[in-house]
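S.K.: just to be clear, the model below is a prediction. Sequence and coordinates:
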Amino acid sequence: MKYSPRAEESAKYPGIFGQKILLEKLGKILYSSIPLGFDSVVFKVRTLAPWGQASMDITRADGSAQSATVADNAMQCAGELRANMYRDGLGTWFSAEFTVTAAGSLHTTYNYDDEPNWTRPAEAVFYVDDLERFPRDPEHIPEWLRRQVELAGR
């Protein structure tokens, strides 16, 4: 799935207040995808600046789960959130998990350091693009990311 968060969207919602707005927006998108009779939705995002993968599962109260279609606007919103959460020199997250319950709660986890668990490998140049879009100081570049950038010949 290809996407590119619009820079103007990230600028529209700056800082921690922007995170709150974007999380609420994403939460509403995910909440609306919980069918009647289901208890929660789990949206998993693995992403680099020009490219990403996502999956979504809906779960019943008994714990049984099934895959669901990821809404395009959920991926777009996650991309905007990722751009908003960038911090100079530190970077931003590579993968995240968002869980929304039918009761309306939202739980999030972010991975800033480990290589995403891709379902299909990312092209090496995507790692370069991501590092250019979200620069990190050398001490904040994980070893796996350095290797991928080297594989791309940069």
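M.R.: Structure received. Residues are numbered from 1 along each chain as shown.

S.K.: C-alpha from now on. contacts and neighbour counts both.
M.R.: Will do.

S.K.: what's near enough to touch the spatially closest residue to residue 98 that is not a sequence neighbour?
M.R.: Spatially, and ignoring its direct neighbours in sequence, residue 98 is nearest to residue 108 (4.6 Å; C-alpha to C-alpha, 6 or more residues apart in numbering). Applying C-alpha atoms under 8 Å, 6 or more residues apart in numbering to residue 108 gives the contacts 96-99.

S.K.: those residues into CSV, with extra columns for secondary structure and neighbour count?
M.R.: Shown next, in CSV, are the contacts of residue 108 (DSSP: H, G, I helix; E, B strand; the rest coil; neighbours: other C-alpha atoms under 10 Å):
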residue, secondary structure, neighbour count
96, strand, 19
97, strand, 17
98, strand, 20
99, strand, 21
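
S.K.: below is an additional structure, to be compared with the one above:
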Amino acid sequence: MTDQPPYLVQLGDAQTKVVKPLFDALPAGWREATVEYRKAGSVAESKVVVTTDDGQADIVKSPIDMIRAFKELREYMASQGNGAWLSVTLTAKPDGKCSFDYNYNELPNWTVQPTDETYIEDLSKYPRPADQIPAWYPRAI
């Protein structure tokens, strides 16, 4: 028997660690926040778009504690043996409702595309079963 909480409890805790610094950093009058986070190897990108009550969408600075928490969340989820997700979209509402949409298979919409070596490094750190590696994913030669 283990003293560890069940996976879903730990996952919820890890997601809360992502959301809390986001909520702390959002400006007054926001209606929705959408976060795009991408990671492969040592390369990561984050973008936070806030929609205000008047319907305007603005990009705001990504909180560093949120970025750290995303990295930890990715590592935790990858430890379950299915490889790591490549990107996630977090949608948050002022009432506290949040959704996470994880992308394991599609090429992320990078601002600056990582090198093949970066993807290979990521796959080495977070292996996947061969049948779960997308066709576009670079392979080691």
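M.R.: Nice, thanks for sending it over. What you see is a predicted model, and the numbers here were worked out from it, not measured in a lab.

S.K.: what's the TM between chain one and chain two?
M.R.: Laid over one another, the chains give 0.88 as their TM-score (TM-score structural alignment, normalised by the length of the second structure), with 137 aligned residues with a C-alpha RMSD of 1.8 Å.

S.K.: ok, back up a step: show me what the residue nearest to residue 98 of the first structure aligns to in the second structure.
M.R.: Under the alignment (TM-score structural alignment), residue 108 of the first structure maps onto residue 100 of the second structure.

S.K.: assumed its match was part of a strand.
M.R.: Yes. Counting by DSSP: H, G, I helix; E, B strand; the rest coil, residue 100 of the second structure is part of a strand.

S.K.: do you know how far the residue nearest to residue 98 of the first structure is from residue 101 of the first structure?
M.R.: Computed as C-alpha to C-alpha, to the nearest Å, the residue 108 of the first structure to residue 101 of the first structure distance reads 12 Å.

S.K.: likewise for residue 114 of the first structure?
M.R.: Residue 114 of the first structure is 27 Å from residue 101 of the first structure, by C-alpha to C-alpha.

S.K.: more crowded one of those two?
M.R.: Just comparing residue 114 of the first structure and residue 101: by other C-alpha atoms under 10 Å the higher neighbour count belongs to residue 101, 19 against 13.

S.K.: count of residues packed around the nearest residue to the more buried one once chain neighbours are set aside?
M.R.: Leaving aside its sequence neighbours, residue 101 of the first structure sits nearest to residue 40 (C-alpha to C-alpha, 6+ apart; 4.1 Å). Neighbour count for residue 40 of the first structure, taken as other C-alpha under 10 Å: 26.

S.K.: what's residue 40 of the first structure aligned with over in the second structure?
M.R.: Mapped onto the second structure by TM-score structural alignment, residue 40 of the first structure lines up with residue 32.

S.K.: pull the contacting residues for that match.
M.R.: Contacts of residue 32 of the second structure (C-alpha under 8 Å, 6+ apart): 50-52, 91-94.

S.K.: check the gap between it and residue 92 of the second structure for me.
M.R.: 6 Å.
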